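1. just coords:
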């Protein structure tokens, strides 16, 4: 049976993870957004989807079930998407424990792409995008960055198979993503 890669996307808030995941999806990959799973858990508890609630519930799950909890909850969704006979992109990896959980589950078929951007660039992007779970000010932005660092974000980024620096245009980011996807998929031809 032919198999396909599971492509993880890791990076800090507003680095460009969603754009990269969308581009990979446009190129034919199925998509699982880890944030959607966190949102589901928030809604299951009858709470409003806010940055604070999403962070609190994700933290509670990590405290109760370990730092790889969100990855664990994502795996059934990923396996379901794999039935579509395509690569699967996992958007929103936040720490090294999640990376380890995915490597444990998918072995050499798990490929990690790290997206990097400067703090100033990322904060400016957040101010413009107005997503319902986004932070509201620079202090909250820094708190979220620090919380994600505590989850092992930097270590996860350092373990990546590919790194994209996202300081240019959206078009440049999409070009870089296309090249990496092409390179990954070449290994799965035959």
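-> Thanks, I have it. Predicted, not measured: the structure shown is a model, and the values here were computed from it.

2. okay, CA-based contacts and neighbour counts for the rest of this
-> Noted.

3. mind naming the longest helix for the protein?
-> As assigned by DSSP state H, the longest helix anywhere in the chain is helix 170-186.

4. so how far is that helix from its chain's centroid?
-> Centroid separation for helix 170-186 versus its chain: 16 Å, with C-alpha atoms, centre = their mean, to the nearest Å.

5. helices or strands up against that helix?
-> helix 17-26, strand 162-165 (3 or more C-alpha pairs under 8 Å, 6 or more residues apart in numbering; DSSP states H and E).

6. okay, the angle between that helix and helix 17-26?
-> Helix 170-186 and helix 17-26 are oriented at 50 degrees to each other (axes from the mean of the first three to the mean of the last three C-alpha atoms, to 10 degrees).

7. excluding its backbone neighbours, what's nearest the spatially most central residue of the chain?
-> In the chain, the centroid-proximal residue (C-alpha atoms, centre = their mean) is residue 92; its distance is 1.9 Å. Leaving aside its chain neighbours, residue 92 sits nearest to residue 34 (5.4 Å; criterion: C-alpha to C-alpha, 6 or more residues apart in numbering).

8. another structure for you, compare them:
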């Protein structure tokens, strides 16, 4: 944990198979920071309702929460965890941001602290990765259906398009690590400059 780092939230977004989990893992190694997993909010609610945790029950609960609380529902529920982490850490990682509404809510709750990182990979590479995934593999048709649902229903495409930083994950782990390190350096520099400017004012 870097106690001298300015307060920051690193929020990772991307379509399935782009390597979001890899980016989150690298961020965790670099920052030594806690991870707020938005999917964990949904899983906790599924269990609270006494349901078996499956992809279907998670989707049903997730859509129900959004119908009741709006498209930013998951971010609303996760905000308490973020506040709690900020009592002990300067930097926090968010894994699993889905919609631009969630990003907007985070920016309202934590103004000036959110850096949205979009992870990309070509469709062919994504299809190959997900077909070989040991847990919940997806066929090319299933991936296409999921992409369309996330883009059309959840507005994930807007969050990806308007991200502050973009990472292309088509090659190996070394190149990915280099890109993530560059993003962290850029965010810390930007936050530090803002903090110094605020002190001057």
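-> It's in. Small disclaimer: the values here were computed from a predicted structure and weren't measured.

9. any idea what the TM-score is?
-> TM-score for the superposed pair, counting by TM-score structural alignment, normalised by the length of the first structure: 0.91. Supporting figures: 188 aligned residues with a C-alpha RMSD of 1.9 Å.

10. picking up where we left off before, now which residue in the second structure aligns to the residue nearest to residue 92 of the first structure?
-> Structural alignment places residue 34 of the first structure opposite residue 38 in the second structure (criterion: TM-score structural alignment).

11. map residue 109 of the second structure onto the first structure.
-> If you follow residue 109 of the second structure across to the first structure using TM-score structural alignment, you land on residue 105.

12. show me where the first structure has helices.
-> With DSSP H as the criterion, the first structure has helices spanning 17-26, 34-44, 51-65, 69-82, 96-106, 119-129, 138-150, 153-158, 170-186.

13. any chance of these in TSV with mean neighbour count and distance to residue 164 of the first structure as columns?
-> Listed next are the helices of the first structure as TSV, based on neighbours: other C-alpha atoms under 10 Å; distance: least, C-alpha to C-alpha, whole Å:
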stretch	mean neighbour count	distance to residue 164 of the first structure
helix 17-26	20	10
helix 34-44	17	20
helix 51-65	16	26
helix 69-82	18	22
helix 96-106	19	17
helix 119-129	14	14
helix 138-150	15	19
helix 153-158	20	11
helix 170-186	15	7
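
14. re earlier: surely the match of residue 34 of the first structure meets residue 74?
-> Yes - if you go by C-alpha atoms under 8 Å, residue 38 of the second structure and residue 74 touch, sitting 6.4 Å apart.

15. who touches both of those two?
-> Common neighbours of residue 38 of the second structure and residue 74, using C-alpha atoms under 8 Å, 6 or more residues apart in numbering, do not exist here.

16. and the counterpart of residue 71 of the second structure in the first structure, how far from residue 150 of the first structure?
-> Residue correspondence to the first structure (TM-score structural alignment): residue 71 of the second structure is matched to residue 67. Separation of residue 67 of the first structure from residue 150 of the first structure (C-alpha to C-alpha, to the nearest Å): 10 Å.

17. excluding its backbone neighbours, what's nearest residue 100 of the first structure?
-> residue 68 (7.8 Å).

18. what is the neighbour count of that neighbour?
-> Counted with other C-alpha atoms under 10 Å, residues neighbouring residue 68 of the first structure total 23.

19. who touches it in this structure?
-> The contact partners of residue 68 of the first structure, taken as C-alpha under 8 Å, 6+ apart, are 62, 95, 97-101.

20. separation between it and residue 52 of the first structure?
-> Distance of residue 68 of the first structure to residue 52 of the first structure, computed by C-alpha to C-alpha: 20 Å.

21. cool, and residue 157 of the first structure?
-> In terms of C-alpha to C-alpha, residue 157 of the first structure sits 24 Å off from residue 52 of the first structure.

22. post-alignment, the longest helix of the first structure versus the second structure, mean distance?
-> Compared with the second structure after the fit, helix 170-186 of the first structure shows a mean deviation of 1.3 Å (mean C-alpha distance after the TM-score superposition for the first structure).

23. contacts for that helix?
-> With C-alpha under 8 Å, 6+ apart, helix 170-186 of the first structure has contacts from 5, 19-20, 23-24, 27, 162, 164, 166.

24. tell me which of those residues is nearest to residue 75 of the first structure?
-> Set against residue 75 of the first structure, the nearest of the contacts of helix 170-186 of the first structure by C-alpha to C-alpha is residue 5 (13.5 Å).

25. so what corresponds to that closest one in the second structure?
-> Using TM-score structural alignment, the partner of residue 5 of the first structure in the second structure is residue 8.

26. what number of residues lie near that match?
-> 20.

27. show the contacting residues for it.
-> Contacts for residue 8 of the second structure (C-alpha under 8 Å, 6+ apart) come out as 90-92, 113-115, 191.

28. okay if I get those residues as JSON lines plus distance to residue 121 of the second structure and neighbour count?
-> Listed next are the contacts of residue 8 of the second structure as JSON lines, based on distance: C-alpha to C-alpha, whole Å; neighbours: other C-alpha atoms under 10 Å:
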{"residue": "90", "distance to residue 121 of the second structure": "30", "neighbour count": "19"}
{"residue": "91", "distance to residue 121 of the second structure": "26", "neighbour count": "25"}
{"residue": "92", "distance to residue 121 of the second structure": "24", "neighbour count": "25"}
{"residue": "113", "distance to residue 121 of the second structure": "26", "neighbour count": "19"}
{"residue": "114", "distance to residue 121 of the second structure": "23", "neighbour count": "23"}
{"residue": "115", "distance to residue 121 of the second structure": "20", "neighbour count": "21"}
{"residue": "191", "distance to residue 121 of the second structure": "28", "neighbour count": "19"}
